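Student: just a sequence and a predicted model for now, questions to come.
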Amino acid sequence: MSTVDSGIDYVIRGAQVLGDEARDLYVSGGIWADGAPRGARVIDAAGLVALPGLVDLHTHLREPGREDAETVLTGTRAAAAGGFTAVHAMANTDPVADTAGVVEQVWRLGREAGYCDVRPVGAVTAGLQGERLAELGTMADSAAHVRVFSDDGHCVSDAALMRRALEYVKAFGGVIAQHAQEPRLTEGAQMSEGELSGILGLQGWPAVAEEAIIARDVLLAAHTGSRLHICHLSTAGSVEIVRWAKSRGYPVTAEVTPHHLMLTEELIRGYDPVYKVNPPLRSAADVQAVRAGLVDGTIDVVATDHAPHPVEAKDCEWAVAAMGMLGLETALSVVQSTMVDTGLLDWAAVADRMSVRPARIGELADHGRLFEVGTSANVVLVDPTASRVIEPAASQSRSRNTPFAGMKLPGAVIATLLHGVATVLDGKVVER
């Protein structure tokens, strides 16, 4: 399609809603309707699974400042291609998203692009420097309506500052999303600490560096009564700490990335920088632990940590390569491969972990709704029987640093509707 199809009503015929029995879905005026609108366009969804539009709590769109790696436009095109209708754009841009002006710029760029809703994440500290709080209140009151705050890429390592941040956002129901990494334990670290790091001669990144911050912060969350979200949890010990905190009713949520659900540190034997990421790829035992945590609800959501980089930042020696991987276009396929096709989760649980819960954490009222009449029509239609070989050159992202290049993954996004407007149809991104 060459034009935006706004104003078109739809009948989505024969979709397996949440992977259950097939039924028709109706879209009229951008919302879910209880009957077929006259003159509606029919989408044949026989054999397709209908999920509420996916919501990512952890996306790096890079704009402003690093448009060589990604822009809001290219990043949200990638999001739509992956079935996402909303993303939370992390604050480590240039300038940092630590003021109302910067978060409103990102929010407006998202509205102009039109491929998914963009909710900026505000920095916790000014300039991500960990020295004083950023303008949390003004960002919350801005047009961007910021509710999630994170210094992702940097840990808020000062306990007193973290406590103040939790207390501050409690007043308006915000959440602090912590990048759990004790900096004094990870100086110069290159990969997960263990036998393999010794064999490869790479500085180790101990699991305790993540777990110590999580343990501290769940106690701070309990003390303040404020919401804490743990970014990209990666170790078995971290799962156990969050499980303990939840058993005591602490206001804590956590996320895991698709790559930590599938990939292990063994891939680093070839020193390919595409596998260099923060937190690092862990052991097979850690992978099994985070999968189990996702199943039992200890881990609330799957979040991509989509981290695009220009070629020169990855096509170099391991020690100087940037950390991070693409994730938006492959997330649902990786979850299908690791969690659905293995029998660990059904499609309803996938909808819960990739739409309902992240929308609730980020306070996105128009997302994460299960096809309720009168609510915004955000949906992704997936062919679970399809498969594809991941080709970096075909990515909608400006960057190509996917760890799944050449890998055959299950599932294909056939259509994505954002507020009733198609952003993907017949597997192709709609040109705006």
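Tutor: Cool, the structure landed.

Student: when you work out contacts or count neighbours from here on, use the C-alpha atoms and nothing else.
Tutor: OK.

Student: so for stretch 73-91, first residue to last residue, what's the gap.
Tutor: Taking Cα to Cα, to the nearest Å, stretch 73-91 runs 17 Å from one end to the other.

Student: okay, pairing it with this:
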Amino acid sequence: MKRLIKNGQCLVDGHLQVQDILIADGKIEKFGQHLAANVPVGQIIDAQGLFVSPGLVDLHVHLREPGQTDKETVKTGSLAAAHGGYTTIAAMPNVIPAPDTPKRMQDMLALNQRDGAVHMVQYATITTDRGGDELVDMAGLKAAGAFAFSNDGNGVQTACTMYQGMKQAAALNMAVVAHAEDDSLTYGGVMHEGGVSKRLGLPGIPSVSETAQVARDVALAAATGVHYHVCHVSSAATVQVIRAAKAAGVNVTCEVSPHHLLLSDETITSDNAMLKMNPPLGSERDRQALIAGLLDGTIDVIATDHAPHTDAEKAQSMLKAPFGITGSETAFAMLYTRFVKTGLFSLAQLINWMAVQPAVLFGLNAGQLTEGAPADLALFDLTTPFTINANDFLSKGHNSPFIGEQVLGKTVRTIVSGQDVYPLRDIN
């Protein structure tokens, strides 16, 4: 069945133009102005006044299933992604059991296929159960359908293990996607080490715990030729290391999370676990360096690091609560409001970082509004203010510091392969 989206504002050569989009067999058949088509009235969507974007692509989400379904499931997490305008997401492997064998990968992919509301790709681990020094069967996991390799949630602590893992991944033309954190430098901290942590009397994590491991890893990446991708970059020093590595020709890419762009440790005025994430919020100098890194191309993409937890867990002190906040349902609206509406970013830049570039970096068939591309679209209202409300979340996690913020950029409709996935009449 064909569908027609009419009168939407689309980005064409970086500028908004009114366009029509004809969808057939799950793909974009035609893209242009004043399209005439034999489409049933019920399949015509009038997008007058709405921004029609390629579906967003998130390289970093935590869906918690199997093993922690009180926090999230594949179904609720993928619906949350759709609510945020995402049509393709990459699921991290810190589930129980982790997808660290071909059989477990096959089981994970079957679950994702059965319950996922959007397109999903699945990370495998680098080492068995994301810990220690025993490398997984990378060739077997690639054959089983793994997207890339990551121990996210943990840094690979031993240089030899990372070196050997990178060599194997490079031989398979697969990426190593790293949570960079030297455990010997974290000192049991719960937030960024600095003046704020000292004032609040909370143990701090020095940013060198991230930077030192990235510096090690870019040297290993240079030696192996692997595509090395750094998760959730958070510090000015790390940005500089990556900038220098790129200048030297190392095959390194990286992402920044919305919360590190939007907040700094100065936001933390009390023991508030809604502001506890890993890596922690850095200084204002770090935040400005991340923005500059995006603008100059050092940082390639924005990824949410969507990390849901239960209300009870996040009601605890920062000393006991788990690290992480949700992001899928708030990312676009918060970034559009704080950065595009203030003139720091253009809308085209934001969509490049949230849709186009993530797909390009990892060879995904996503992130484009072109004829023949998958009909994966998000329709946003950029003009009507709304308040972020936890009751509207489709994620099980309500652990967001952005609840109560008045923003622009509400998701009106999300379409995957030509079919509506948000809103749905029945989301239970």
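Tutor: That came through fine. Not measured: the values here are computed from a predicted model.

Student: would you pull the TM-score for this pair?
Tutor: Overlay of the two chains. TM-score (TM-score structural alignment, normalised by the length of structure 2): 0.94; 418 aligned residues with a Cα RMSD of 1.5 Å.

Student: can you give me the strands in the stretch 1-150 of structure 2?
Tutor: Assigned by DSSP state E, counting those that start in this stretch, the strands in the stretch 1-150 of structure 2 fall at 3-12, 15-24, 27-32, 44-46, 51-54, 56-61, 86-91, 119-122.

Student: okay, the ones you listed in CSV with distance to residue 194 of structure 2 and mean neighbour count next?
Tutor: Below are the strands of the stretch 1-150 of structure 2 laid out as CSV (distance: least, Cα to Cα, whole Å; neighbours: other Cα atoms under 10 Å):
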stretch, distance to residue 194 of structure 2, mean neighbour count
strand 3-12, 42, 21
strand 15-24, 42, 20
strand 27-32, 51, 19
strand 44-46, 51, 14
strand 51-54, 40, 26
strand 56-61, 27, 27
strand 86-91, 32, 27
strand 119-122, 36, 20
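
Student: format those strands as JSON lines; extra columns: distance to residue 179 of structure 2.
Tutor: Listed next are the strands of the stretch 1-150 of structure 2 as JSON lines, based on distance: least, Cα to Cα, whole Å:
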{"stretch": "strand 3-12", "distance to residue 179 of structure 2": "33"}
{"stretch": "strand 15-24", "distance to residue 179 of structure 2": "36"}
{"stretch": "strand 27-32", "distance to residue 179 of structure 2": "35"}
{"stretch": "strand 44-46", "distance to residue 179 of structure 2": "42"}
{"stretch": "strand 51-54", "distance to residue 179 of structure 2": "28"}
{"stretch": "strand 56-61", "distance to residue 179 of structure 2": "11"}
{"stretch": "strand 86-91", "distance to residue 179 of structure 2": "14"}
{"stretch": "strand 119-122", "distance to residue 179 of structure 2": "16"}
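
Student: wait, which of the ones you listed is closest to residue 308 of structure 2?
Tutor: strand 56-61 (9.4 Å; Cα to Cα).

Student: quick one: map residue 111 of structure 1 onto structure 2.
Tutor: With TM-score structural alignment as the criterion, residue 111 of structure 1 lines up with residue 113 in structure 2.

Student: find the nearest non-adjacent residue to that match, please.
Tutor: Once flanking residues are discounted, residue 113 of structure 2 sits nearest to residue 120: 7.7 Å by Cα to Cα, 6 or more residues apart in numbering.

Student: for stretch 368-379 of structure 2, which positions count as buried?
Tutor: Burial within stretch 368-379 of structure 2, assessed by neighbour count using 16 or more other Cα atoms under 10 Å, is assigned to 368-371, 373-379.

Student: ignore the last one, stretch 256-273 of structure 1
Tutor: By neighbour count with 16+ other Cα under 10 Å, stretch 256-273 of structure 1 contains the buried residues 256-265, 268, 272-273.

Student: pick out the most distant pair among the buried residues of stretch 368-379 of structure 2.
Tutor: Greatest spatial distance among these (Cα to Cα): 371 and 379, at 17.9 Å.

Student: quick one: neighbours of the nearest residue to residue 340 of structure 1 once chain neighbours are set aside, just the number.
Tutor: Nearest residue to residue 340 of structure 1, sequence neighbours excluded (Cα to Cα, 6+ apart): residue 346, at 5.6 Å. If you count neighbours by other Cα atoms under 10 Å, residue 346 of structure 1 ends up with 17.

Student: for the one 10 residues further on, same thing?
Tutor: If you count neighbours by other Cα under 10 Å, residue 356 of structure 1 ends up with 23.

Student: what of residue 428 of structure 1?
Tutor: Applying other Cα under 10 Å, we find 15 residues neighbouring residue 428 of structure 1.

Student: sorry, back to before: what is the nearest of the buried residues of stretch 256-273 of structure 1 to residue 67 of structure 1?
Tutor: Lowest distance from residue 67 of structure 1 to these (Cα to Cα) belongs to residue 273, with 21.1 Å.

Student: how close does that closest one sit to residue 392 of structure 1?
Tutor: Distance, residue 273 of structure 1 to residue 392 of structure 1, by Cα to Cα: 15 Å.

Student: report the central residue of structure 1.
Tutor: Among the residues of structure 1, residue 303 comes closest to the average C-alpha position under Cα atoms, centre = their mean, at 2.9 Å.

Student: let me know whether it touches residue 259 as I believe.
Tutor: No. Residue 303 of structure 1 lies out of contact with residue 259 (Cα atoms under 8 Å); the separation is 10.0 Å.

Student: residue 240 of structure 2 is nearest to which of the strands of the stretch 1-150 of structure 2?
Tutor: Closest to residue 240 of structure 2 of the strands of the stretch 1-150 of structure 2 is strand 56-61 (Cα to Cα; 22.2 Å).

Student: against structure 1, where does that closest one fall?
Tutor: Using TM-score structural alignment, strand 56-61 of structure 2 pairs with 54-59 in structure 1.

Student: neighbouring contacts of that stretch?
Tutor: The contact list for stretch 54-59 of structure 1, computed with Cα atoms under 8 Å, 6 or more residues apart in numbering, reads 83-90, 231, 302-307, 351, 354-356, 358-359, 362, 367-368, 379-380.

Student: mean per-residue distance, it to structure 2?
Tutor: Here the mean offset of stretch 54-59 of structure 1 against structure 2 after fitting is 0.6 Å, by mean Cα distance after the TM-score superposition for structure 1.

Student: now find how far off-centre that stretch is within its chain.
Tutor: Remark: stretch 54-59 of structure 1 is offset 3 Å from the chain centroid, using Cα atoms, centre = their mean, to the nearest Å.

Student: thank you kindly, that will do.
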